[in-house]
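Trainee: generate coordinates for the sequence data below:
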Amino acid sequence: MQSQSEQKRARVLDPVERITEVIFGLLMAMTFTGTISVATADQSAERTMMIAALGCNLAWGLADAVMYLLRTLVERTRRINLYVSLRNGADSADGQALVAQVLPLHLAAAAGTEGLELLRSRLLEQPSLPEQASLGWDDFKGALGVFLLVAGSTFPLVVPFILLDQTALAIRLSNLIGLLVLFIAGWMLAKYAGAKPWQGGAVMAVTGGVLIVAIIALGG
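Mentor: All right, here's what the predicted structure looks like:
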């Protein structure tokens, strides 16, 4: 069985959660770059856009980091309560029901009575857990990682505006970079899921483009 530190590292590096964090931050940034007018934008407007995009993603990155810590604390509290309930005299049937509650429905059904009983017995053999859930240094490093993923997704989109003087070219290049990153994210998600990577990339790029248009149209 994995140690607690290994489990925490696995959560921090979970592919789906981390890739979706990047996608979220990227979409937020692209809603700002997508509102720049090629005809009327000047350096002042570009600077305002970059500051707004960065500020928005910093705020959302901070919010996501806090939610990561809260989710970690809730999950850890739930795990401790399960362990305590199993230890405090729960009979075999009640113990199996407790284990089934924390498993996805299809896994609980597939495990059956024998599988649930085996899991219950193995859990009772594990070392005692702390009486109260708490957050450690690894958890705060994970939250920092979430923050950096969301906030950092802004920078590839604003680089063209920093390096280029031509607004029209900067906008096109920024949008191209955004769609490329979305394609890569979709590719990685599809590969992780065992689907066709190029299809996942194409779907993500198209979906992202549609979402950006919709967000801008709705005033986002």
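Trainee: CA only for contacts and neighbour counts going forward, please
Mentor: OK.
Trainee: check which helices and strands the host helix or strand of residue 145 sits against.
Mentor: In this assignment (DSSP states H and E), residue 145 forms part of helix 137-152. Other helices and strands packing on helix 137-152, by 3 or more C-alpha pairs under 8 Å, 6 or more residues apart in numbering; DSSP states H and E, are helix 4-12, helix 15-33, helix 43-87.
Trainee: what about stretch 86-93, how long is it end to end?
Mentor: Criterion C-alpha to C-alpha, to the nearest Å; first-to-last residue distance in stretch 86-93 is 11 Å.
Trainee: skip ahead from the helix or strand where residue 98 lies and say which helix or strand is next.
Mentor: Residue 98 is part of helix 92-101 when elements are defined by DSSP H and E. Where DSSP H and E defines the elements, the next helix or strand beyond helix 92-101 is helix 105-125.
Trainee: which residues touch that following helix?
Mentor: In this structure, residues lying in contact with helix 105-125 by C-alpha atoms under 8 Å, 6 or more residues apart in numbering are 83, 86-87, 92, 95-96, 99-100.
Trainee: also this sequence, please, to line up against the first:
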Amino acid sequence: MNRDESWAVIADQRRAVADLLAELTDPEWDTPSLCADWRVRDVAAHLALAPQPPGLLTMTTEAIRAGGRFHRLNHDLAVRHANRPSADLVAELRRHADSRRLPAVTNYRNILFDVLVHAQDIAVPLERPLVMPLRAAAAGATRVWTMGWPFWARRRLPAVRLVATDTDWSVGDGAEVCGPISALLLLLTGRRARCPELSGPGTARL
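Mentor: Here you go, the predicted structure:
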């Protein structure tokens, strides 16, 4: 997928997440997401922050506070932003849906799989359907497979061949693990909630 196609999917996913969130009850906002130690509210705040990243001074201060740990920094920023009213988070997602602004340390390829995966972090535990576009999911899966840190997918999934059953995509060597590309993308990023949708001799190695 090229840059413009990727940004179009990012915008659509932001709007879809906003629409889903707008229907939630207060208790549902505090449901544990697929992202460990993050509530639905925290994931929503993370997505809302992506197109409006903090300035360099704030990021430096937060990085020091987090002891230089990237995941801690991400978590703390999201949790603090999540303290605002739910309606404000929904409004931010909608207002910035088409924005191409992003943090200096990343790029649109990373933002693409980030929004796809975090959308499912919210939707799956709430049992709300949220479609992941096939081409975008395949592009995201390829990016995660080839990038190394922070997922180290090749290292975590040795001796298996991942094969999508709904689009032309496969990686790896070894016993096959087959399933929807959306489930494979979640597996690559460390989420196992949709592993029951996967099949093949390689599933015993997961």
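Trainee: and the TM-score between these chains?
Mentor: Between these two chains, after superposing, the TM-score reads 0.25 (TM-score structural alignment, normalised by the length of structure 2); 85 aligned residues with a C-alpha RMSD of 5.4 Å.
Trainee: starting at the chain centroid, how far to the helix holding residue 145 of structure 1?
Mentor: 11 Å (C-alpha atoms, centre = their mean, to the nearest Å).
Trainee: quick one, it and helix 15-33 angle?
Mentor: Relative orientation of helix 137-152 of structure 1 versus helix 15-33 (axes from the mean of the first three to the mean of the last three C-alpha atoms, to 10 degrees): 30 degrees.
Trainee: and the helices in structure 2?
Mentor: With helices called from DSSP state H, structure 2 shows them at 3-22, 26-29, 40-49, 56-65, 70-81, 86-95, 108-126, 134-147, 153-156, 181-188.
Trainee: which strands and helices sit next to the fifth one?
Mentor: With contacts defined as 3+ C-alpha pairs under 8 Å, 6+ apart, helix 70-81 of structure 2 has these neighbours: helix 40-49, helix 56-65.
Trainee: nearest approach to residue 182 of structure 2 belongs to which of those helices?
Mentor: Nearest to residue 182 of structure 2 among the helices and strands packed on helix 70-81 of structure 2 is helix 40-49; the distance by C-alpha to C-alpha comes to 18.2 Å.
Trainee: helices or strands next to that closest one in the packing?
Mentor: Helices and strands touching helix 40-49 of structure 2, by 3+ C-alpha pairs under 8 Å, 6+ apart, are helix 26-29, helix 70-81, helix 86-95, helix 108-126.
Trainee: before we move on, the earlier item: most packed of the helices of structure 2?
Mentor: helix 40-49 (a mean of 26; mean count of other C-alpha atoms under 10 Å).
Trainee: rewinding a little: quick one: the helix holding residue 145 of structure 1 to helix 43-87, angle?
Mentor: Inter-element angle recorded for helix 137-152 of structure 1 and helix 43-87: 150 degrees (by the same axes, to 10 degrees).
Trainee: rewinding a little: as CSV, the helices and strands packed on helix 40-49 of structure 2 with distance to residue 170 of structure 2 would be great.
Mentor: Converted to CSV, these look like this (distance: least, C-alpha to C-alpha, whole Å):
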stretch, distance to residue 170 of structure 2
helix 26-29, 35
helix 70-81, 29
helix 86-95, 32
helix 108-126, 17
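Trainee: which stretch among those helices comes nearest residue 141 of structure 2?
Mentor: By C-alpha to C-alpha (comparing all of the helices and strands packed on helix 40-49 of structure 2), the closest turns out to be helix 108-126, at 7.5 Å.
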